[in-house]
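Student: Provided below for reference: sequence and predicted model.
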Amino acid sequence: MFDQVFDLPLHPLVVHAAVVFIPLAGLLGVLLVVPRTRSWARLPLLLVSLAAAASAFVARESGQSLLIAISATAPPEELRVAAEHEQDGDRLFYITVAYALVAVIAYIVSAPGKTLYRGALGIVLSVLLVLGAGALIVQSVIAGHSGATAVWNHDGTIDYST
């Protein structure tokens, strides 16, 4: 199911959705913390964080299918780097799902007219959203870098600095 679309591997196609939705979810979470933008960011955070979790899931599943497909013919060094990328992608998936759960809770408690977002709950959610946004961005960069290395420079012989 997560192998191919139009005879192309699904993973490199769906990764682009994750690359857009995951950092955008982090940005919207930070905007929800700011009182002035809270009412504006509330619904987009919910929708984008759920889209980020869905795209991370499909990217993860399609990446596992791609790794299985190439494992019979890829050189050992390429498989090692691809397995490292898979671990980075798994971490990103779990962080994204956790962030989406926090976003759902924040959406519920920050409804207009409710005062639930104030006090200790508001502080905890704000801290989780900001720290989670940082974790999303950092882990996206780590997973993206290891994926790019797996594709373009798995043996480390190419020097891009010149």
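Tutor: Yes, it's here.

Student: make it CA atoms for all contacts and neighbour counts henceforth
Tutor: OK.

Student: How about the spatially most central residue of the chain: what's its closest non-neighbour residue?
Tutor: With distances taken as CA atoms, centre = their mean, the residue of the chain nearest its centroid is residue 22 (4.2 Å). Distances taken as CA to CA, 6 or more residues apart in numbering place residue 52 nearest to residue 22, at 4.9 Å, with adjacent residues excluded.

Student: Strands along the chain, start to end?
Tutor: With DSSP state E as the criterion, the chain has strands at 4-5, 8-9.

Student: ok, and what's touching stretch 47-56?
Tutor: Applying CA atoms under 8 Å, 6 or more residues apart in numbering, the contact partners of stretch 47-56 are 14-15, 17-18, 21-22, 24-25, 92-93, 96-97, 99-100, 103.

Student: let's see 7 Å
Tutor: Contacts to stretch 47-56, defined as CA atoms under 7 Å, 6 or more residues apart in numbering, come from residues 14, 17-18, 21-22, 25, 93, 96-97, 100, 103.

Student: this is the other structure I want to compare:
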Amino acid sequence: MTTTMFDQIFGLPVHALVVHAAVIFAPLLAALAIAYAVLPRVRHRLDWALVATALAALVSVFAAKESGERLEHRMFQGGAPEAIEVHSGLAEILLPVTALLTVVALALVWLTRARRAPGGTGPRAAVLVASAVVVILAVAVGYYAVRTGHTGATAVWGA
């Protein structure tokens, strides 16, 4: 088997190292995105925190999913236990939902910054719609991050 960048680092599975970043950044993104969407008065303080967290969450969830697939292949070579399959299936959902939240959250930051700029006018309706979509996606990211993490921990450490 060839080693890829998502397989091992110094003999350790990459998944065991990067999964912790996903477990931290995905729920943090969900919380920050909801705060940004529903608390207009604090948006100016959260702009860059939301942007940085969104990008960190997306990269870490992607790395965790890819490295998890490599670890699954290395350990089970196509015959993974059901608990691992459930965990993997949830990760398959978490990644695109995180990507969607990242895109919409970045768009919301851009829209709100454009409205705050001197002479800035922007469609208030677009901010409201983007805020609603952000809240829905953030709830989904939070749910799938917790479920994916829990099923992975249960698969490794038992009930």
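Tutor: Right, received. Where do you want to start? Everything numeric in this text was worked out from a predicted model, so none of it was measured.

Student: Quantify their similarity with the TM-score.
Tutor: The TM-score (TM-score structural alignment, normalised by the length of structure 2) is 0.87; 150 aligned residues with a CA RMSD of 1.6 Å.

Student: Map the residue nearest to residue 22 of structure 1 onto structure 2.
Tutor: Residue pairing (TM-score structural alignment): residue 52 of structure 1 is matched to residue 57 of structure 2.

Student: how many other residues sit next to its match?
Tutor: Using other CA atoms under 10 Å, residue 57 of structure 2 has 27 other residues around it.

Student: Check residue 112 of structure 1 too.
Tutor: Residue 112 of structure 1: 12 neighbours (other CA under 10 Å).

Student: before we move on, what about residue 45 of structure 1?
Tutor: Residue 45 of structure 1 has 26 nearby residues by other CA under 10 Å.

Student: mind checking how far it is from residue 11 of structure 1?
Tutor: 25 Å (CA to CA, to the nearest Å).

Student: likewise residue 38 of structure 1?
Tutor: Counting by CA to CA - residue 38 of structure 1 and residue 11 of structure 1 are separated by 34 Å.

Student: likewise residue 70 of structure 1?
Tutor: When CA to CA is the yardstick, residue 70 of structure 1 and residue 11 of structure 1 sit 13 Å from each other.

Student: Which residue in structure 1 aligns with residue 143 of structure 2?
Tutor: So residue 143 of structure 2 corresponds to residue 138, using TM-score structural alignment.

Student: So its match versus residue 10 of structure 1, what's the distance?
Tutor: Distance from residue 138 of structure 1 to residue 10 of structure 1, by CA to CA: 24 Å.

Student: Settle it for me: which of the two has more neighbours?
Tutor: Each of residue 138 of structure 1 and residue 10 has its neighbours counted (other CA under 10 Å); residue 10 has more, 21 against 14.

Student: which one is that one nearest to, not counting chain neighbours?
Tutor: Nearest to residue 10 of structure 1 is residue 4, by CA to CA, 6+ apart, at 4.7 Å.

Student: mind checking what the one you found lines up with in structure 2?
Tutor: Using TM-score structural alignment, the partner of residue 4 of structure 1 in structure 2 is residue 8.

Student: Please report how far that match lies from residue 74 of structure 2.
Tutor: 10 Å.

Student: between those two, which one's more packed in?
Tutor: Using other CA under 10 Å as the criterion, residue 8 of structure 2 and residue 74 rank with residue 8 on top: 17 against 14.
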